[in-house]
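Q: Generate coordinates for the sequence data below:
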Amino acid sequence: MSLLLARIARSLSHHWIRGLVGAFVVLIALGAVSQVGGEAVDDFSTPGTESQKAIDLFQEHTPALAGVEATIVFHTDEGKITDPEQKAAVQETLAKIKALPEKKIISDPFAEGGTISPDGKLAAADVRWTMDPSLVKAEDGRPVVEAVEAQDGKAGVEVSARGAMIDIGSEQELPVGELVGIGIAIILLWVLFRSKVAMLVTLLGALLGVFLGQMLLAALSKPLGLPSFAAFIATMLGLGAGIDYALLIVGRYREQVAKGDSPRDAAAKSAATSGASVVAAGLIVMLAIAGLLVIGIPFIGKLGVGAAIAVGGVVLSALTVLMALIGAFKKWLTPKNPESVKPSAAFERWGERVTARPWLSIGAGVLIMLIFAAPVTQLRLGQPDDGNQPEGKLQRVAYDRLSAAFGPGSNGTFIIAADTQGGAQAVQADLDKLQKAIAGTAGVAQAAPPTPSEDGEMATIFAIPKSAPQDEATSQLLERLREDTIPAATQGTPLAGKVFIGGAVPVFEDLSAKVASRLPVFILTVIGLSVLLLIMAFRSLWIPLVSALFNLLSVLAAYGVVVAVFQMGIGASLVGSDSDVPIVSFIPVMLFAILFGLSMDYNVFLLSRVHEAYNEGDRPRESVIHGMSRIGKVILFAGLIMAAVFLAFVTQPDVVGKMMGLGLGLAILIDVLFVRLVIAPAVVTLLGDKAWWLPGWLDRILPNVSLEGHLVEGLDKQLTSEHDAVDSTNGHGGAPERETTSSRQ
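A: Take a look at the predicted model:
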């Protein structure tokens, strides 16, 4: 692999114009394909769960209940909402929404049984679209949001709204997180390189990689059915990983040039060494994230596939487009001061201290990690509700108004579907008995009479909990209804085993349960594949196993940080969140997949340089010290940059984005500072020569993936032999370029 990467880099850095033109053509072609392919269809189904069975019944018999909904909330401080002027304003708003093209059902708040608050100050109308939720786009919801906002304040009536259609159609925020992350990355790259050109090439290479990943996602979204949220995850992950990969390769290129290699040879060697590390690290990240497929939930699995595609894009860009950029800027990438790219004396001293007392280093590092991880014992999965939206936002206003008027449970109604098959009238008495049992259950505020579908094959009961959607009491109520109330009320009747609870809360509760049940299989799959790839890369048994163990510590630390901030409220106000917010059910598996993969990135970067020094003849401890001096600064800055990119996403108004950004950002910092720069060097020192031991039988059956390209037998010889086969010009018609091949490492 190293020789192949070297040849590609040598060619692209030499013929850089062709390389950049080719990249431009590829991006245009992908853009064209994405336009033809169309957008993805979001699949939020959770096969085999009770809530999915309820949704299936709705889709078959009452499509509006399985579609997308919105609740439009009207409130007045002057008089009552039923006063003529206020009532006219309400009806005008609903008429505007009704006039929108999509087929919908709108309830009349002023009709008998309509939704008017006891004090007469508030009216609410439910709007249900019969369209398939997976087909809804932002352009479908945006006119609804605009209609609501345009009517707000008329005749003294405040108009707000919440629901899936409002979430979909809400105005998109400016990419503040991305811009802040890039700004911090620029500063840190400048501090590391002390070169505007090196900073520019690194950042440009990473951004082109992110763009390539987004184009690949756009082209593959329709065929693979990738969810729209995949683009957000892909941007976050692609930006962080892309900068790290470009940073590693550009840093190695400058190091090789400073040692006397020609630009073409330096590009080849940086690709054969750092490029090979990028391939291994990228593959591990892609395997870890794509491992989400084993969860068995289409939405989560396809999120993983989308993120893996994005990482593949930045890896491909780092090995191709970045090499062409290096060729284009080679005159300015050569360090003016060769001392600036020499091994770091500070990290050499740090390596000596960490390895002098390895057991102490390991103990201190593990203790700190366990402190961060401690809150994970309080982890509670659930779905944050609109009460966590920023104050003043459309959804938050509607949520607060409904909670004040009808109780917090009105924002999370249970929609109970009863399969009546032979006809609802035949089992009306059983349905009435069921409704009374539900209404009498502790924690239920009210339960509406059963409503049969038009075809009589299904009946629906709406039940409103007393507690808010995200409260643990609501989850407990759902369990009581499913385990006790409904089975007891339907026992011995035709409804037995045919009553299912749907709605937002049951869907997310079922999602959480399914994720938890598949988590062990997922973890074993990700760890197994990652360890296998590391064994092939390092020809070592102990290093991959120990790496996997400490990566688990990093993941637990991430969980602990997220729980501490969002559930326990420690520093929650600093990230614009409330306390006692349950952790979104798919966040733990996403964090595990991404963090396990990214932690292996830094693991590969560090150990490849340690192994390199060991193969050069260093004793185990000296190889760690020398490896730290060569790569420690790069790992530190790469970690700081990636953490900054992730933490910048805390500025997202959505609490899910905040959880992802905070969890990933702080976990990367913790991993780099305590695992990669303290624990890992100490462990390798303790293992000694055994660190690079592999049983003979395993060595023979596994392919050899070298990460030390300049040590591959014949690399320098190969570069020299290819010299005459390559055009001696500099790639753009200039003067011949002097070739020197140096193997001084």
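Q: alpha carbons only for contacts and neighbour counts from here, please
A: OK.
Q: ok, residue 159 - contacts?
A: Residues in contact with residue 159 (Cα atoms under 8 Å, 6 or more residues apart in numbering) are 72, 73, 74, 75, 148, 149, 151, 152, 153.
Q: what about 6 Å?
A: For residue 159, the contact set (Cα atoms under 6 Å, 6 or more residues apart in numbering) comprises 73, 74, 152.
Q: thinking the last one is in contact with residue 158, fair?
A: So that's residue 152. Yes: because the distance of 5.1 Å satisfies Cα atoms under 6 Å, residue 152 is recorded as touching residue 158.
Q: Can you identify each of the strands in this structure by residue range?
A: When assigned using DSSP state E, the strands of the chain occupy the ranges 68-76, 104-106, 115-116, 122-129, 157-162, 381-382, 414-419, 444-447, 451-452, 458-465, 499-502, 583-584.
Q: I'd like the structure of this one too, to check against the first:
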Amino acid sequence: MSTLLYRVGSGAARHPWRTFGAWLLAAVLAVGLAAGLGGSLNDNYDIPGTDSTRATSLLRDKFPDHAGATARVVLHAGSGDVAPGVAAEVSRRVAAVEHVEAVEPAAVSPDGATAVLTVRFDVPVTGVDAVATAEAFEEAAAPARDAGLATEYGGEVLDQVYEQGTAELVGFLLAGVILLAAFGSLLAAGLPLAVAGVGLAVGMALVTVTARFTDVSTIAPMIASMVGIGVGIDYALFIVSRHRQQLLDGLPVVESVGRANATAGRSVVFAGSTVLLSICGLALSGVPNFVMMGVATGICVAVCMTAAVTLLPALLGLAGTRVLPKRTRRAMAKGASPKPASTKQPLAGRWGAHAAAHPWPYAVASFLLLAILAAPVFAMQLGQSDAGSEPTSSTARRAYDLVSQGFGPGANGPLLLAVDLTKAGAPDVDTLRETVGSTPGVAAVSPVLLNEARDTAVLTVTPASGPQDEATDALVSHLRTSVGSDAVAVGGATAAFMDFNQRLQDRLYLVVGAVVGAAFLLLVLVFRSVVAPLKAALMNLLSVGAAFGAIVALFQWGWGQSFLGLDGPVPVNAFVPVFMFAILFGLSMDYEVFLLSRVREEFLRTGDSTRSVVEGLSSTGRVISSAAAIMVAVFVAFAATPTLSIKMMGVGMAVAILVDATVVRLVLVPATMVLLGSRNWWLPGWLDRVLPRADLHGGTVLVPAPRTPAKDDEPALV
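A: Okay, here's the model as predicted:
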């Protein structure tokens, strides 16, 4: 791997325009495919084996009029009543929107101030372009606005319309400030941003192409952007940092780029592969829509990783020594040493020496702090936020509130009972309606609707509680046990979200076990130790636990509602902890490998555990701190978005990286490694004999091979 990366890096630096041409061709192809073949983003909550999916499948086959997606147009008069003529005109115009099959007669609230038009589509939610539909509804509702009515839009199709652009831009700007402070060179700071930007653009184009062939969630691009920007900049940072150090050591530009790509670039490949491996654990969730979020993120991570080891070397070759500050370049031109004359140990090294001198107090204190931060996890309540959790600036939230005020909270989350009358033991539908109507927690039951063949019936059940209320979950469970059978299935969006949450909760431990196990085995291979990987896995679990604790306190308990822009406590989205765990475990392993590889290298050289820890922190502390600061800045930028699930992930991942780079890497890791001493690297003899040799952290040093007629430019490993 080192030889290959050396050749790629030095070749790109020596012939940068060839690399640019290849990337330009790749970008044009990706964008062209996205424009010509790209599909639209859709939310598909079908989960094999669940009751809600069984209900949906029955309706698609036997009752297509009620199997398509739904949306709502809400008209509200501040004072007085909604004029029937206006509602009828809006209904007529909405009926002309693409894929709209029918618009039900306006339901008017008892006070006459609110009218709701329920819109049924002839395709499932996966076949509706939510953004285009929202714009079409806005245009169709013009007569209502002209009449002085407030018009809001929501429902299954329009509740989850995500906008991109602002968070990405803010993330790039914050990362640029940090890079400029770290490098002291505008050009050096700009290179990681350029590489991450190109990688993200190509990656998102490929995600759009993927959406043509399978369902990609509407939220997937934002999650992929958040992670892709962070890792793209960090991976480029590692290589640029190594290259700058080698230039200061006197290496020529092309040779330095080749070596940086062979060493730091190899770490990048390992880091990216670790993240991808962790994302693969999401395949065990059993939720196709959720798995595709991981696929979209994995595409962006893979492209950014590739750009870091191919495109970046070409940029570094063109930049030459300009990646160094002007003052340093002037000193080099005058023949003076470009390195600072001071021999003072870096701050991270001085701190490492202090922590190593007092390992027990710091180990105990840091562990207790992490345990306190993670304690709220035991009170976590997984749920599914809906439009009622969105900020009041959202039209979906305003529509939700108007429906709740006019018709009751349960009107925002009706349930569907799908009855297959051909099944043995199918109930009498009129008796079923009476039974369900008398069930505690049910506000209303619609008249029975039969399909043309009269072999399938549908009843719409309006709960007395809102979609997020625990009472609604209890009602769904009660209906499934009391009236559910092979012939009766309980579905609808609320029931589907409930099944989505339950499936993720049931598979959470399977995903966690797979991710932790795979990462542990990978670290055993890298460091040829059992103790260090086990300790790394436990510490990563603590940092992730601290992030989960912060989410519970800030969102579920409402401690952060004032500065997070929340109206009150909200449930923790069920997919957030599972997805965060897979991503964060991969990212924290990056820092772990970067630090431990340097510690192990020093330990093998000296055999001194304490000194190896201090030297490891001293040599990697600045880079890890800069990389972590960039990650935190990017995640904070996304935490400022109004979309609740993105905000939740941004906050949680920012906290996790901050805790991991400070409490864990600077305190707990050095303290415990000093206490364990040489036992950090213990490996059973039998395992040492069967494990293949690997140098995945890029520790192999490359030098140019002697020039011979047969192999003019081959590097050699020594």
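Q: returning to what we had before: between the contacts of residue 159 of the first structure, which is nearest residue 482 of the first structure?
A: Residue 482 of the first structure has its nearest neighbour among those in residue 73, at 30.8 Å by Cα to Cα.
Q: can you pull the contacts of the closest residue to the closest one other than its chain neighbours?
A: Computed as Cα to Cα, 6 or more residues apart in numbering, the closest residue to residue 73 of the first structure that is not its neighbour in sequence is residue 124, at 4.5 Å. Taking Cα under 6 Å, 6+ apart as the definition of contact, the neighbours of residue 124 of the first structure are 72, 73, 109, 115.
Q: Buried members of these into ChimeraX, please.
A: When burial is assessed using 16 or more other Cα atoms under 10 Å, the buried subset of those is captured in ChimeraX by this command:
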select :72,73,109,115
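Q: Mind picking the two most distant members of the contacts of residue 124 of the first structure?
A: Taking Cα to Cα, no two of those sit farther apart than 72 and 115, at 10.9 Å.
Q: if we can go back for a sec, so which of the contacts of residue 124 of the first structure is the closest to residue 270 of the first structure?
A: Out of the contacts of residue 124 of the first structure, the one with the shortest distance to residue 270 of the first structure is residue 72. That distance is 59.0 Å, counting by Cα to Cα.
Q: nearest spatial neighbour of that closest one, skipping sequence neighbours?
A: With Cα to Cα, 6+ apart, the residue lying closest to residue 72 of the first structure is residue 161, at 4.5 Å.
Q: And for residue 65 of the second structure?
A: With sequence-adjacent residues excluded and distances taken as Cα to Cα, 6+ apart, residue 65 of the second structure is closest to residue 122, at 7.1 Å.
Q: I'd like to know how many residues surround whatever residue of the first structure lines up with the one you found.
A: Under the alignment (TM-score structural alignment), residue 122 of the second structure pairs with residue 130 in the first structure. When neighbours are counted by other Cα atoms under 10 Å, residue 130 of the first structure registers 19.
Q: Distance of residue 130 of the first structure relative to residue 108 of the first structure?
A: Between residue 130 of the first structure and residue 108 of the first structure the distance is 17 Å, computed by Cα to Cα, to the nearest Å.
Q: ok, now residue 481 of the first structure?
A: With distances taken as Cα to Cα, residue 481 of the first structure is found 30 Å from residue 108 of the first structure.
Q: Repeat that for residue 260 of the first structure.
A: 80 Å.
Q: Looking at those two, which one has more neighbours?
A: Looking at residue 260 of the first structure and residue 108 with other Cα under 10 Å, you find the greater number of neighbours at residue 108, namely 18 against 15.
Q: Nice, that's everything, thank you.
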